[in-house]
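# A predicted structure for the sequence below; I have some questions about it.
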Amino acid sequence: MWGNPRTENVTTDVPGNTCRAPSTPKFMRISRILPLSQMREGRPGAATRPQEPGYDQWSLEHHGLIVDKVVEEVKPKVLLELGTYCGYSAVRMGRLLPPGGHLFTIEFNESFAAIAQQIIQLAGLQEKISILKGPTEEIIPQLKKKYEINTVDMVFLDHWKDRYLPDTRLLEESGLLRKGSVLLADNVILPGAPEFLQYIRNHKGFECTHYPSMLEYLPMKDGLEKAVFLG
């Protein structure tokens, strides 16, 4: 039986009568949110501002506000992201890093990594964000020696959901979590990461908070899970 995490709601204004099912692939929606023609180098806000109203944009922004809240609370000097995709969340989190902070984001897909690198450069955050190319199960054990990362302050999990649990265990086994390190996992309800939730909610070494949300592109319940490592 799963443990009972604390539940915390982050509210935003829902646009009236604009809820609709998406009609375009996720990649195209990302390109709408990150329109190259409207971005200016060195202005990360332009890379995170939704350009069209509607349910999918509201839900994506709601997810983003939850991530913003956690990043602002943690103030991570070392932030690790698992799953870069096209760089939206990396830019969103990178713009909130404290002075001297750095974000390392892992992406195994070369094409996605190339797109994300362009987005990061256009946002003017290339000095704050590094893309590490390869599978998480290979890169995580290399973080200490190859990338000189002793411990991480925050980890954002947004890659393959069946990797949430093994990569969390790998972070523990590699000694990358310190007392107070925060894991923030997206889409834990849909598509879902039940084994991950069962593990951290019943682990005496984690204190969990659940943030209810909606799936980014469909009117279905989802959520993010924050787990603070207690050491």
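It's in. Numbers count the residues shown, from 1 in each chain.
# CA atoms for contacts and neighbours, from now on please.
OK.
# What are the boundaries of the helices in this structure?
Counting by DSSP state H, residue ranges of the helices within the chain are 26-33, 55-74, 88-94, 110-122, 136-139, 164-173, 194-201.
# got the angle between the first one and helix 55-74?
On the basis of axes from the mean of the first three to the mean of the last three C-alpha atoms, to 10 degrees, helix 26-33 is oriented at 70 degrees to helix 55-74.
# Which one of the helices of the chain lies nearest to Glu225?
helix 194-201 (8.0 Å; C-alpha to C-alpha).
# Counting by contacts, list what that closest one packs against.
Taking 3 or more C-alpha pairs under 8 Å, 6 or more residues apart in numbering; DSSP states H and E as contact, the helices and strands that helix 194-201 lies on are helix 164-173, strand 206-214.
# try this one side by side with the last:
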Amino acid sequence: LVVTGFERSEETRALIQASGVPCVHVMETSRAPGVHCVGFSQQDAGYALTQHLLAGGARRIAFAAAQLDARVMQRAEGYRRALREAGCYEPALEMLRPEPSSIALGGHMFARLMSESAPEAIFFCNDDLAQGALMAAPRLGIPVPGQVAVAGFNDLPGSDQLMPSLTSVRTPRETIGEEAALMLLRLMRGEPVPKPCVELPWSLVVRESTAPPHEAERPAKAGRQGLSKAEG
């Protein structure tokens, strides 16, 4: 089995363990004994993206999220940690919606945040939400990043083609899949697994939605050992 994360009921965990079927968890990491996983620190990535927004001068930073799974909430914890350290965390600037993430929802959340809270920056938990925000901004007459900086997560296709291009965290989804498949094959063959927990690098890609044009293509901070250049 390849399963996403560790968000399972006790009954499901017991069934997986009792089945004897090899299992690899992806997108999150755990050092618990007997656990095999491939992922990255969602919290560290969320923390770094929030630090980037703080470094740009924003203090009133909103967090907009949908589809509130464990990985989204870990990003939220990174956001909160960075703002608490900076002394400017405002719980009222969090907008958490349980429904599926979408471009349309992102536009709606952006409009509501700007009319009700007027943040200086918005950290969207996924790129489709942030893409919707950037599409809605011209219709609302809100310049990005002039009035508000906008950032996403996952660096989905098209994020570098928007106007302005979208700052995002590039996550190693393809590499996670490859490493998980290799780990699962070793388990199925009864071979030793050198590293039961593989933590991969992510990278912060700074583009125009959070940076002046002359800064939008500079290399950005990376998680662990990864480093990426903006392409927008």
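Perfect, thanks for sending it. Because the structure is a prediction, the values reported are computed rather than measured.
# Got a TM-score for the two of them?
The pair, once superposed, lands on a TM-score of 0.48 when counted by TM-score structural alignment, normalised by the length of the first structure; 157 aligned residues with a C-alpha RMSD of 4.3 Å.
# With distance to Gly180 of the first structure as extra columns, can I get the helices of the first structure in TSV?
Formatted as TSV, the entries for the helices of the first structure read as follows, by distance: least, C-alpha to C-alpha, whole Å:
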stretch	distance to Gly180 of the first structure
helix 26-33	32
helix 55-74	9
helix 88-94	19
helix 110-122	28
helix 136-139	22
helix 164-173	13
helix 194-201	14
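# Reformat these as JSON lines; add mean neighbour count and distance to Lys179 of the first structure.
Below are those laid out as JSON lines (neighbours: other C-alpha atoms under 10 Å; distance: least, C-alpha to C-alpha, whole Å):
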{"stretch": "helix 26-33", "mean neighbour count": "14", "distance to Lys179 of the first structure": "35"}
{"stretch": "helix 55-74", "mean neighbour count": "19", "distance to Lys179 of the first structure": "12"}
{"stretch": "helix 88-94", "mean neighbour count": "24", "distance to Lys179 of the first structure": "22"}
{"stretch": "helix 110-122", "mean neighbour count": "18", "distance to Lys179 of the first structure": "30"}
{"stretch": "helix 136-139", "mean neighbour count": "15", "distance to Lys179 of the first structure": "22"}
{"stretch": "helix 164-173", "mean neighbour count": "17", "distance to Lys179 of the first structure": "11"}
{"stretch": "helix 194-201", "mean neighbour count": "19", "distance to Lys179 of the first structure": "15"}
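# what about the ones you listed, which gets the closest to Val152 of the first structure?
Going by C-alpha to C-alpha, the one of these nearest Val152 of the first structure is helix 164-173, 9.3 Å.
# Report all helices and strands that the closest one contacts.
The contact analysis (3+ C-alpha pairs under 8 Å, 6+ apart) places helix 164-173 of the first structure against helix 136-139, helix 194-201.
# now do 7 Å
Under the contact definition 3 or more C-alpha pairs under 7 Å, 6 or more residues apart in numbering; DSSP states H and E, helix 164-173 of the first structure sits against helix 194-201.
# End to end on stretch 154-170 of the first structure, go ahead and measure it.
Stretch 154-170 of the first structure has an end-to-end distance of 15 Å (C-alpha to C-alpha, to the nearest Å).
# burial measure for Glu11 of the second structure, as a count.
9 (other C-alpha atoms under 10 Å).
# element containing it?
Following DSSP states H and E, one finds Glu11 of the second structure within helix 10-19.
# following that helix, which helix or strand comes up?
Proceeding N to C from helix 10-19 of the second structure, the next assigned helix or strand is strand 24-26, under DSSP H and E.
# before we move on, back to that, got the helices and strands packed on helix 194-201 of the first structure as CSV, with distance to Arg32 of the first structure columns?
Converted to CSV, those look like this (distance: least, C-alpha to C-alpha, whole Å):
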stretch, distance to Arg32 of the first structure
helix 164-173, 28
strand 206-214, 20
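# Could you point out which of the helices of the first structure sits nearest Ser213 of the first structure?
Nearest of these to Ser213 of the first structure, taken as C-alpha to C-alpha: helix 55-74 at 6.9 Å.
# Just the angle for that closest one relative to strand 206-214, thanks.
Between helix 55-74 of the first structure and strand 206-214, the angle formed by their directions is 160 degrees, by the same axes, to 10 degrees.
# my read: Lys152 of the first structure touches His102, true?
For the record, residue 152 of the first structure is Val, not Lys. No. In this structure, Val152 of the first structure sits apart from His102 without contact. The criterion is C-alpha atoms under 7 Å, and the distance is 10.3 Å.
# which neighbours do those two share?
Common contact partners of Val152 of the first structure and His102 (C-alpha atoms under 7 Å, 6 or more residues apart in numbering): Val78, Leu79.
# Tell me which stretches of the second structure form helices.
So, for the second structure - with DSSP H - the helices run 10-19, 42-55, 70-86, 103-116, 127-140, 173-189.
# Counting by contacts, list what the third one packs against.
If I follow you right, that is helix 70-86 of the second structure. helix 42-55.
# So for Met214 of the first structure, which of the helices of the first structure sits nearest?
That would be helix 55-74 among the helices of the first structure, by C-alpha to C-alpha, at 6.2 Å.
# wouldn't Gln43 of the second structure be in contact with Gln74 here?
Yes. Gln43 of the second structure is within contact range of Gln74, at 4.8 Å (criterion: C-alpha under 7 Å).
# mind listing what Val228 of the first structure touches?
Residues Gly180, Ser181, Val182, Leu183, Phe206, Glu207, Cys208 are the ones in contact with Val228 of the first structure under the rule C-alpha under 7 Å, 6+ apart.
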